[in-house]
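[1] let's see this in three dimensions:
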Amino acid sequence: MKKRFLAAVALSATAVVALAGCASGTSAGSGGSVTTLTHEQALTAKSAKDFGGMAGLEAAAKKEGHLNVITLPPSWANYGKIIAGFEKKYPQIKINSENPDGSSADEVTAAKSQKGQSTAPDVFDLGTAVMNQNLDLLAPYQVQNWSKVQDDWKDSTDSKWIYDYTGLMSIGYDSKVFPKGIKKLDDLLQPQFKNKVAIKGDPTQANEALSAVTMAALQSGGSVSDIQPGIDFFHKLKQAGNYLGTLPTQATVASGETPVVIQWSFNNVGWGPAAGSQGNPNWKTVVLPGTGFGSYYNQAINADAPNPAAARLWEEYLYSPEVQNLYLAAGAYPAMLPAMKKDGTVDTSVLKKVGDAPSDFVQLDADNAAKASALLTSEWAAAIG
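    Modelled structure (predicted):
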């Protein structure tokens, strides 16, 4: 999916060397006994316990002083507030945010091309199809709240990934341009939509774009195990002259350059009036009738993270009720939501505002994601060529 201000700031080499040169041992801190790990040991830490607990993990992350994230635009699932919250909580750790409008494939490319460099991503936010093709890049790690995510929403075997949040695939449109609205998918084939319908990139590389094709399949008689009808729909859209190859962003929506965008509901909502002066005040979001399509994004740690302690602290932060509620506030349903409703940590005022997560949506399992990815690799270029 094309998600997500190129800000590739070089890490301090001295901080990395200092960490790598530390001898493993224990020391007493304000939180009690903590364990000091070498850089190599931190790379294989499987929980906060390996650092002697959260106090040790926090101390190690502060010593590294940097965290590299990738493809996390501020308008995506409340990541602007989430990143700001981390930096406020841990001012000793500077977040370097790279390629916000990139894709899951871009995350993988960056990890491979920058391996061994201080600028490589520490953590991933990946779509399932791309993730399943690159499991060798991921490090096993269980956050403290691991048990609060149901077993089939995490890697219960190797602990390499865990669901984080989802939305529903939706159509966002400029209601000033299309006052009659959009009621069904085939409306987009009409002449008034000529050169106006965009998706978030190339579905062979971007999970959000793949999800747009899958949603089109569900609306066209297909299923999660057969997305060919979705590819066929986009072929018809291209033949009608309505498919727009421009990569949509909040800026292109605000300017009117991309007046129709098929993307996650939390992004369409976030690019409209909710964005204030940066949004499009006429932007409407519609989730079409019928079976909805969702896709949880997966959190994972780079096995070769230049800042392995900061990477693990970031994951602990993301799976705190505080941040899970920030996802929810953006209309991105967090993976811990069922548990938070039970233990009373969900922000009920936010939940009332956004509504509960739908129970009738479908998503691609690992086998379907692999099948869909293979089909798109062989068919997509011809479909929109």
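
[2] could you use CA atoms for every contact and neighbour count after this?
    Fine.

[3] now the strands for the stretch 201-350 of the chain?
    Counting by DSSP state E, counting those that start in this stretch, the stretch 201-350 of the chain forms strands over residues 260-264, 283-286, 297-302, 333-334, given from the N-terminal end onward.

[4] wait, which of these is closest to residue 78?
    When the strands of the stretch 201-350 of the chain are compared by CA to CA, strand 333-334 sits nearest residue 78, at 11.5 Å.

[5] how far out from the middle of the chain is that closest one?
    Relative to its parent chain, strand 333-334 has a centroid offset of 11 Å by CA atoms, centre = their mean, to the nearest Å.

[6] want to put them side by side, so please do this one too:
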Amino acid sequence: MTVRISAAAAMILTATIAGCSDPAPKNEQRLPPVNPQAASLQEGFSTLDRLIEAAKREGSLTVIGLPRDWVNYGEIIDSFSDEYGIKVNQVEPAASSQREIEAAAQLKPDVFDLSLEVAVANAPMFAPYRVQQWQDIPDHLKDYGGRWYAGYGGYMSIGYDPRKVAAPASYADLLKPGYSVSLPGDPRQTSAAFNGVMAASLSGGKAEAARGVEFFGRLKKAGNLAATERTASVVVDWDYHNAERAAHEANGGQPGWKVAIPGDSVLSAYYVQAVSKSAPHPAAARLWQEFLFSDRGQNLFIKGYARPVRMEALEMRGTLDKELAARLPVTNAKPVILTIPETDTAKTYLKREWALKVR
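    This next block holds a predicted model:
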């Protein structure tokens, strides 16, 4: 009798244990297989943890055109690698946007960081992927199909040495005696210099290449156009470059470089992110995008004096690092972003007229 009771009890206990353990594997089975080529986290991985696991199995990520001293990319790369244990291979860090595209077949990067016009022109090279914060990115700064999307940007600014010149209240002030003005390169070849010319041309919220070229022609005629940045008291450049220079000089204990963003409108531009359609590490590439667009990643861009695309959303949700944001140059100007046709038309004009009118 005792033996029968024990056997029955054992059967009940075994059934109970089996019944209790059934739900876990069933729940696990309900998750679809991982698809590293999917166009969203939900479609390809179901959860962020599964994306992280897939990326860790790949073990590596290859990036191109990301100098460590550019908008804090050094810390961003290190933070990503430390967080997920994924090795980040940096190839051709000084590559321009166009060079990134040209070198892709040989160097096989997983992700791209590109100017808007280069991204649009080469969209077929990119795999669609919408990050979790997709709705925070303004419609005019992302591809409808998810192939590219703005990550960070900046405003064109006037950096100046207050020990040599007064703070300029407008671009027109740069025509006054005593100013020595430089661009960061040849505007026919360098994107920042091109945008400097277009920024100086803003009138009524609209940029016009002819007006910009004419302005720099007047600077040249007045003797106010410097040959190099080293000899200039003023540099027209993106605010993240000028602000970083100001911070560097301040850290050196000298009250040096200052940054001004004059006017009611300011020229703005963004760099966009994209996943390579032939990425050797597709899961790591998608995890990289999720990291860049996370609150942490976006705040790390601010630390590099760039303006993250989700800045307004961060502020609304209380996740903006206010101490870092307070270091950005202050302005109430309305951002103006050139369209692709406007950029193409302006660049064609500069190539034709710059040498003739700025001598």
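
[7] quick one on the thing from earlier: mind putting the strands of the stretch 201-350 of structure 1 in TSV, mean neighbour count and distance to residue 164 of structure 1 included?
    TSV is the format used below for the strands of the stretch 201-350 of structure 1 (neighbours: other CA atoms under 10 Å; distance: least, CA to CA, whole Å):
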stretch	mean neighbour count	distance to residue 164 of structure 1
strand 260-264	28	15
strand 283-286	22	23
strand 297-302	24	6
strand 333-334	28	6
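
[8] want to throw those into a markdown table with distance to residue 93 of structure 1?
    What follows is those, written out as a markdown table (distance: least, CA to CA, whole Å):
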| stretch | distance to residue 93 of structure 1 |
| --- | --- |
| strand 260-264 | 31 |
| strand 283-286 | 37 |
| strand 297-302 | 17 |
| strand 333-334 | 25 |
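
[9] out of those strands, nearest to residue 127 of structure 1?
    Nearest to residue 127 of structure 1, of all the strands of the stretch 201-350 of structure 1, is strand 297-302, at 5.2 Å by CA to CA.

[10] average distance between the closest one and structure 2?
    Its aligned residues in structure 2 lie a mean 2.1 Å from strand 297-302 of structure 1 after superposition (mean CA distance after the TM-score superposition for structure 1).

[11] now for that strand, which elements pack on it?
    Contacts of strand 297-302 of structure 1 with other secondary structure elements, assessed using 3 or more CA pairs under 8 Å, 6 or more residues apart in numbering; DSSP states H and E, are made with strand 123-126, helix 128-132, strand 138-139, strand 162-166, helix 308-318.

[12] could the ones you listed go into CSV alongside distance to residue 265 of structure 1 and mean neighbour count?
    Rendered in CSV, the data for those read as follows (distance: least, CA to CA, whole Å; neighbours: other CA atoms under 10 Å):
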stretch, distance to residue 265 of structure 1, mean neighbour count
strand 123-126, 18, 26
helix 128-132, 18, 22
strand 138-139, 28, 22
strand 162-166, 9, 24
helix 308-318, 21, 24
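
[13] closest one to residue 57 of structure 1 among the ones you listed?
    If you check each of those against residue 57 of structure 1 by CA to CA, helix 308-318 wins as the nearest, at 6.2 Å.

[14] the closest one maps to which residues in structure 2?
    Helix 308-318 of structure 1 corresponds to residues 282-292 of structure 2 when matched by TM-score structural alignment.

[15] so how far is the matching stretch from its chain's centroid?
    Mean-position distance between stretch 282-292 of structure 2 and its chain equals 14 Å (CA atoms, centre = their mean).

[16] taking the centroid of structure 2, which residue is nearest it?
    Within structure 2, the residue whose C-alpha comes closest to the C-alpha centroid is residue 152; the distance, by CA atoms, centre = their mean, is 3.3 Å.

[17] so that residue makes contact with residue 272?
    Yes: counting by CA atoms under 8 Å, residue 272 is a contact partner of residue 152 of structure 2 at 7.3 Å.

[18] closest one to residue 225 of structure 1 among the strands of the stretch 201-350 of structure 1?
    Go through the strands of the stretch 201-350 of structure 1 one by one with CA to CA and the one that ends up closest to residue 225 of structure 1 is strand 297-302, at 19.2 Å.
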